[in-house]
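J.: Could you look at this predicted model? Sequence included:
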Amino acid sequence: MEHWIRAEDPSAVGAVRRQAVELAERAGFDATLIGQTAVAVSEAVSNLVKHAVEGAVMVRPHPEAAATVELITLDKGPGMADIGRALRDGYSTSGTLGIGMGAIARIATGYDVHSLPGKGTVLAMHFTADKAAAPPQRASGVTRPIGEETVCGDAFAISEIGAVTTVLLCDGLGHGHIAAQASRLAVELFLQVRDQEPLAILDHLHRGLTRTRGGAAAVARVEPGGVTFAGLGNVSGWVAHAEGRQGMVSVPGIAGKQGAHLRQYAYEMPGYATVVLHSDGLTARWDPAAMPGLFSRTPAVIAAGLMREAGSRRDDACVVTARPGT
């Protein structure tokens, strides 16, 4: 389960480091790699605590790969004008461990960052027990519960088969544990039929969620040149890139309830585009042009950047991003 920690005081450094070490141990990291992971995580979170505005950090198992630990941080300022300088050896912000962001990037199996002066920074890094088995980074997602709740009623799932990436987003009706029951069941149902077309997957969810409160759900199948989409309820789907975005159609209704008329739609997808699904915990008014450079980054950074820019604290929120394989 994802858990965001506010980076408001130094205690956040220890809390995140302990989570990262626990996950690394479960993933089978050796003692040397566990120590390196702890150092890199501590440095990244120390930077966040000292310099960020409204900073938050999450560490979790990577959603695309086993034996992989992922750290995501986001904040609303001050941002970096020169990311390349921050990644060079010998450059370190004062008051941290002093190893520098360049060293963090070398310790991590994978590393990506997006930063805009005055708007903030999103950083994603991952660590694997075997660096030869790094995740493909074709899809990612993040969730965040309403207010100070610890359980989010939104959930996502990712399936990668060959060059096809299929993603699910479910927004359980309401909030808290009851909403989460619906969204978690939706994930289980999705994984049972993940190789099918979105319409068939959504129909399977619709029939399987009848014993729950239900929710809004959408499935997107992303492959080279196009995306097939089926959505039910208030879930937003987009084909997005640096120049703009195209909306995808979700039909009215509630998954698990009577009366829905499911439909499937196909859309062209340029090679430089990203499919974005999000719940109504994010406003639909976000604009790629207002976040220059974001849509050239990895799906994890795009998802976290959209959560920062468009997410609301007044509702559970989830955003999932996907690209086709090659």
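T.: That came in fine, so what should we check first?

J.: switch to C-alpha atoms for all contacts and neighbour counts from now on
T.: Fine.

J.: Which other helices and strands does the strand or helix carrying Leu71 contact?
T.: Counting by DSSP states H and E, the element that carries Leu71 is strand 68-74. With contacts taken as 3 or more Cα pairs under 8 Å, 6 or more residues apart in numbering; DSSP states H and E, strand 68-74 sits against helix 11-26, helix 31-51, strand 56-61, strand 120-128, helix 299-310.

J.: Which residues outside the longest one are in contact with it?
T.: Residues from elsewhere that reach helix 31-51, judged by Cα atoms under 8 Å, 6 or more residues apart in numbering: 7-10, 12-14, 16-17, 20-21, 24-25, 55-57, 71, 73, 75, 77-78, 93, 95-101, 103-104, 107-108, 127, 129.

J.: now those: which count as buried?
T.: Those of the contacts of helix 31-51 that meet the buried threshold are 7-8, 12-13, 16-17, 20-21, 24-25, 55-57, 71, 73, 75, 77-78, 93, 96, 99-101, 103-104, 107-108, 127, 129, by 16 or more other Cα atoms under 10 Å.

J.: Just give the nearest non-adjacent residue to Lys257, would you?
T.: In this structure, Lys257 finds its nearest non-sequential neighbour in Thr210, 6.2 Å apart by Cα to Cα, 6 or more residues apart in numbering.

J.: Could you give the number of residues near that neighbour?
T.: Per other Cα atoms under 10 Å, the neighbour tally for Thr210 reads 14.

J.: just the one 4 residues further on next, same as before
T.: In terms of burial, Gly214 registers 27 neighbours under the definition other Cα under 10 Å.

J.: ok, and here's another one to check against it:
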Amino acid sequence: MIPDQQAPLSRHIPITHVSAVHRAAQTARSVAFELGLPSALPDQAAVIASELASNLEKHAGGGEVYVQPALGAHGVEILAADAGPGMDDLARCLADGHTTTGTLGAGLGAVLRMATDFDVHTVPGEGTLAVARVLVPRGRNEPPYGNGRLGYLRLAAPGEEVSGDTLALAADGEEHTLLMVDGLGHGPDAAEAARAAAAVFAGDPHRPLPALLSAVNAGIRHTRGAAAAVLRVRPGLASFCGVGNVNAVLITGGRTRHLLSQPGIVGRGAVKPLVRPLDLEPDAIAVLHTDGVDARWSLGAGPGPALAPALLAARLMHRHRRSRDDATVLALRVDGGAGAA
């Protein structure tokens, strides 16, 4: 059994001017130092953030960089998203020196060399998504969300130091339980509701879902209340229940399925959670997000399950964020196929 983990806040750097490139590098170095990354790793994180941000400023007409701790691992994660022209020849762009002029490294080639892992998705005419991680090696013990299985972003509303959204996860073998909470409004009072819900979850995240959501309801009655949802996934099967406007989506078998929550407010009166079980195809992706991300998104003819979870999270936040609210999104790839143990 893996202890539950709460997603920390992400740092958001809009790339609207060349000066933002330096800010992205400083932010990555600062987060790496805060995490206690040893030796040259903070400087490597700074170079990676600089190269990704510089690429946005020079070639994409701007975009966004996000810097955050890597959930489930010891390291820093840097994401970049834009709606620019994309790259016609990705392999050529990843060669040292191709995308750089006067930067800290050698363009995207430096990112490829310095990052522990690096993933890019680009569509000519639509834009580019990238994620790079700088991690401390963990030996043989693979973290439960390793190999790019999980992506998240968690942002506070503009002008706020805290977020009223929270995200917590727990793993027990191949079974993963996810809690997402959106405290009413934003700011410290909303954050108090979210923290209280996460504390209840941490007490026993593996109890049956109706009992878990009922316990959250009882545990946050002293707060202003929240919307909340819990999703449990394992190979071949998902179970979901929610109250309020936390959105849950399963991308499975080439289809996008929206899971419906019950109306209401958690922490205000009784709740009677209804559990919805659903079969999952191999390599399904589960997505949870608060209403800080517009629910009217669609992958259309896009990459769908082929897109890495971190890149999917970045795509949703970059293209569909409502700028005046807290916003949190998570994407988790479920290994295996239907009927797996």
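T.: Sure, I can see it. These numbers were taken from a predicted model, which means no experiment stands behind them.

J.: Any idea what the TM-score comes out to?
T.: The TM-score (TM-score structural alignment, normalised by the length of structure 1) is 0.90; 324 aligned residues with a Cα RMSD of 2.3 Å.

J.: ok, back up a step: give me the mean deviation of the strand holding Leu71 of structure 1 from structure 2.
T.: With mean Cα distance after the TM-score superposition for structure 1, strand 68-74 of structure 1 departs from structure 2 by a mean of 1.1 Å once superposed.

J.: ok, then the element right after that strand?
T.: Sequence order places helix 83-86 as the next helix or strand after strand 68-74 of structure 1, per DSSP H and E.

J.: Could you check how many residues crowd around the counterpart of Gln44 of structure 2 in structure 1?
T.: Superposed on structure 1 with TM-score structural alignment, Gln44 of structure 2 falls opposite Gln36. Counted with other Cα under 10 Å, residues neighbouring Gln36 of structure 1 total 16.

J.: One more: the one 10 residues further on?
T.: Residues within reach of Ser46 of structure 1, counting by other Cα under 10 Å, total 24.

J.: Now do the same for it: its match in structure 2.
T.: Aligned against structure 2 by TM-score structural alignment, Ser46 of structure 1 finds its counterpart in Ser54.

J.: in terms of contact, does Glu160 of structure 2 touch Gly187 like I think?
T.: Yes - with contact defined as Cα atoms under 8 Å, Glu160 of structure 2 and Gly187 form a contacting pair (6.1 Å).

J.: Tell me if I'm right that Ser261 of structure 2 and Val249 touch.
T.: No - using Cα under 8 Å, Ser261 of structure 2 is not in contact with Val249; the gap is 11.2 Å.

J.: Now do the helices for the stretch 201-341 of structure 2: every range, in order, please.
T.: 209-219, 309-320 (DSSP state H, counting those that start in this stretch).

J.: tell me which residues in the first one are buried?
T.: Pointing back at helix 209-219 of structure 2 there. Neighbour counts over helix 209-219 of structure 2 (16+ other Cα under 10 Å) mark 209-210, 212-219 as buried.

J.: quick check, nearest of those residues to Pro69 of structure 2?
T.: Val216 (26.2 Å; Cα to Cα).

J.: which ones are touching the closest one?
T.: By Cα under 8 Å, 6+ apart, the contact set of Val216 of structure 2 is 197, 200-201, 266-267.

J.: Mind doing that once more with 6 Å?
T.: Counting by Cα atoms under 6 Å, 6 or more residues apart in numbering, Val216 of structure 2 touches 197, 200.

J.: same question, Gly86 of structure 2
T.: Gly86 of structure 2 is in contact with 122-128, counting by Cα under 6 Å, 6+ apart.

J.: ok, now with 8 Å
T.: 60, 122-128.

J.: Tell me the counterpart of it in structure 1.
T.: Looking across to structure 1 (by TM-score structural alignment), Gly86 of structure 2 lines up with Gly79.

J.: And for Gly164 of structure 2, nearest residue in space, chain neighbours not counted?
T.: With sequence-adjacent residues excluded and distances taken as Cα to Cα, 6+ apart, Gly164 of structure 2 is closest to Ala191, at 3.9 Å.
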